[in-house]
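> Predicted coordinates and the sequence they were generated for:
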Amino acid sequence: MHKDHVILDDGMFFVELNGNYAANDAPGFLNRRCSYGPTTPGGYECVGGFDKALDGTWRADVNAPYDPETDGDCRRVIAGVSRMNAIAALWRERHNAYPYHRV
């Protein structure tokens, strides 16, 4: 985690921009703090994110329990919106993201 890339933080969840992009156009990750371990060496896990769709609009997803019918483990929060709206929707849904690790 790069503190310069964190744009929202409530002490449990934080949104971090992807450092491989310019900050004003970067996709990002919704992370949840948890215990340190082999799969969470930084003490956090990714539980969602936002990115740009092929049509230039933005979307956001959060982790969900695995669904064998759809063979998926994420839930679309919002799509076809501006980057700021995608970030806001992702942040509103942070407590509904499915965590895989204990706090």
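Here it is on my side, so go on. Remember, it's a predicted structure, so these values are computed and weren't measured experimentally. Numbers count the residues shown, from 1 in each chain.
> CA atoms for contacts and neighbours, from now on please.
OK.
> Would you pull up how far the helix or strand containing Met84 lies from the middle of the chain?
Using DSSP states H and E, Met84 sits within helix 83-92. Distance of helix 83-92 from the chain centroid (CA atoms, centre = their mean, to the nearest Å) equals 10 Å.
> swap in stretch 37-54?
On CA atoms, centre = their mean, the centre of stretch 37-54 falls 6 Å from the chain's centre.
> how about it: buried residues?
Buried residues in stretch 37-54, counted by 16 or more other CA atoms under 10 Å: Gly43, Tyr44, Glu45, Cys46, Val47, Gly48, Gly49, Phe50, Asp51, Lys52.
> and here's the other structure:
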Amino acid sequence: MSKPQQPAQPELSYHPNLGDRIVQDDGLYLLVSLAGVPGSKAKGLLLRRMPRSPKTPYGLECLGHHLLLTDGRWYASRVIGGDSEHANKTTTGVFQTELDALVNLWASRRSPGLALMV
């Protein structure tokens, strides 16, 4: 007796439609705004394009985020990826403006961490 066929998993698009949420895109890294997304605590994400896998089904790896603190300053957090000695370590920073947090996240995409806190 043959086993019943499992239904095929729906094919996921290689990249979700981020539309006008992309703030910066250099072809490998993306800075995406989450402003106005219901239920999101973070205001933005730093993403890296990756081959699709069980860990990255959409082909995107989250490397960092930023959010507004209750005192009006901005918090940014960055996880270092790759195989370097700094891999999987987190760096954080607190910044006076959202723009400072965004610029630091974007600038850190190819470096081992965020700039100094403001």
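Now that the structure is in, tell me what you want to look at. Every value quoted in this text rests on a predicted model; they were computed, and no experiment measured them.
> Please say which position in the second structure Pro27 of the first structure maps to.
Taking TM-score structural alignment, the alignment pairs Pro27 of the first structure with Lys43 from the second structure.
> Go ahead and confirm that match touches Leu69.
No - with contact defined as CA atoms under 8 Å, Lys43 of the second structure does not reach Leu69; the gap is 10.9 Å.
> Chain neighbours aside, what residue packs nearest to His65 of the second structure?
Leu45 (4.3 Å; CA to CA, 6 or more residues apart in numbering).
> what angle do the helix or strand where that neighbour lies and helix 98-107 make?
Using DSSP H and E, Leu45 of the second structure sits in strand 44-49. Orientation of strand 44-49 of the second structure against helix 98-107 (axes from the mean of the first three to the mean of the last three CA atoms, to 10 degrees) gives an angle of 10 degrees.
> average offset between strand 44-49 of the second structure and the first structure?
After superposition onto the first structure, strand 44-49 of the second structure sits on average 0.3 Å from its aligned residues (mean CA distance after the TM-score superposition for the first structure).
> still on that earlier bit, in strands, which of the buried residues of stretch 37-54 of the first structure fall?
Counting by DSSP state E, those place Tyr44, Glu45, Cys46, Val47, Gly48, Gly49, Phe50, Asp51, Lys52 in strands.
> All set now, cheers.
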